[in-house]
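# When you get a sec, could you give me coordinates for this:
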Amino acid sequence: MNGLRVIPAWRHGQERLYVSRADGRNIAWYDREAARINLLSEEEREEVLRTLGPFLTGPVTVGPPPVPTPAELARLSLHPDDDLAPNRPAEALIVSLDRDPGPPHRLRPDPRRRALAAEQAVGEALDRLDGVGWHALHSIPLPGGDRIHHLAIGPGGLFAVHTLYARKQRVTVADPMVTLGRRDPQRLLRRVRADADRASYALTAEVHPVLAVYAASEVAVTAPLREVRVLKDTEVDGLSRTGGVLKPADVEALHAMARDRGTWTKV
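Here you go, the predicted model:
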């Protein structure tokens, strides 16, 4: 017996097997998903391999832990209260409804709940792009009480996405006006562009404005739009088909900057 113990643990939703001495100090860990054994001391390599032998499920790479990238270092140094990455789609609306659900009986549905449905649908579509090299952040707070509904960062660039609830209604877009059903037109595209401009200033990178329309019966764009993309919620995943703008390292660096609450305090 070499006195080493194997202790399973979970980190970021993935299982790791830590190898510890009798005094509790870790000297290695096995990451099954990465098929890698990370050694803190090369001198104990053989003992660690013997101890982990019964737990190995195939060929593995053995060596010291990889050097963290600048983006990883930035993430590790970020206080949890300042990390926006855990925000759920429509996080601000969820918190608002938890604090003040409103009266139980209303003649009209609470508009916050309609906005919630739209932001959750679009946010979940953006989150599904994570597997193809994209990151999405949600409910990014801005000074003055404003917020960016979603920010998508990936090989195709950066996109500030504003959502609009339009269930079973016709949406007419005549830049900068957006008309929902029979309601009065609103200068919504100015708000969409303003969000993207503020994001560009904060991140010192070009951010493209996007209006995502949720569950509309029809979307009619009456004239070519300046800069803004108008997409149905079912078309949001099409952003993943754009590429050739950012390298993976640039995506990670911009995501590390964008997830820091302090990045947005002066925009």
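# from here on, contacts and neighbour counts on C-alpha atoms
Will do.
# wait, what's in contact with the residue most central in space within the chain?
Averaging the C-alpha coordinates of the chain gives a centre point, and the residue nearest to it by Cα atoms, centre = their mean is residue 136 (2.6 Å). Counting by Cα atoms under 8 Å, 6 or more residues apart in numbering, residue 136 touches 123, 126, 127, 130, 150, 151, 152, 153.
# next up, for comparison:
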Amino acid sequence: MDVWVGNDMVKINHGESHPYVRKSRSEAARVARILERGCGYPVVVKPLLVFVKPARLDKASSLTGVRALCERDLAAFGPLSGVLRPEQVEHIYAVARDRRNWPDALQG
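Okay, the predicted model is just below:
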């Protein structure tokens, strides 16, 4: 499958446009708000689109605010050094695990 990622959309095999980029930005902003409310301090959430085994992944040069990559590139995130202290990581993780912080998850 060929994937093209533009400013607000994704096209797969040159087909119709899907709003994955725009939705990814929106979901990241929503998650940041929920985590910040639960943690009591700013939590940076960066949107990421991961495509599994595309034959080709092309990104528009103007794509900003969202990372798009292949699943094999996820390993590159492991060695990144963070800006959070270990106790902050644990706190954010605890807030993220608590279903009560995710109103949509409680439905259904």
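# that older thread, closest one of the contacts of residue 136 of structure 1 to residue 98 of structure 1?
For the contacts of residue 136 of structure 1, the closest approach to residue 98 of structure 1 (Cα to Cα) belongs to residue 123, at 19.4 Å.
# if I've got this straight, that closest one is in a strand?
No: going by DSSP: H, G, I helix; E, B strand; the rest coil, the assignment for residue 123 of structure 1 is helix, not a strand.
# Tell me the counterpart of it in structure 2.
Per TM-score structural alignment, there is no equivalent position to residue 123 of structure 1 in structure 2.
# which secondary structure element contains residue 224 of structure 1?
Residue 224 of structure 1 belongs to no helix or strand when elements are defined using DSSP states H and E.
# so what corresponds to it in structure 2?
Under the alignment defined by TM-score structural alignment, residue 224 of structure 1 corresponds to residue 62 in structure 2.
# out of everything not next to it in sequence, what's closest to that match?
Spatial nearest neighbour of residue 62 of structure 2, excluding adjacent residues (Cα to Cα, 6 or more residues apart in numbering): residue 7 at 6.5 Å.
# how about the one you found, what does it touch?
Going by Cα under 8 Å, 6+ apart, residue 7 of structure 2 touches 21, 22, 60, 62, 63, 64.
# Helix, strand, or coil at it?
Classified using three-state DSSP, residue 7 of structure 2 is coil.
# The residue mapped onto it from structure 1 and residue 114 of structure 1: what is the separation?
The alignment partner of residue 7 of structure 2 in structure 1, by TM-score structural alignment, is residue 175. As judged by Cα to Cα, to the nearest Å, residue 175 of structure 1 and residue 114 of structure 1 stand 24 Å apart.
# Over which residues of structure 2 does stretch 239-247 of structure 1 lie when aligned?
Going by TM-score structural alignment, stretch 239-247 of structure 1 sits over residues 77-85 in structure 2.
# For that stretch, which residues meet the burial criterion?
Across stretch 77-85 of structure 2, burial judged by 16 or more other Cα atoms under 10 Å covers no residue at all.
# Same check on stretch 189-202 of structure 1?
Buried residues in stretch 189-202 of structure 1 (16+ other Cα under 10 Å): 189, 192, 193, 195, 196, 197, 198, 199, 200, 202.
# Map the fifth one onto structure 2.
I take that to be residue 196 of structure 1. Per TM-score structural alignment, residue 196 of structure 1 is aligned with residue 28.
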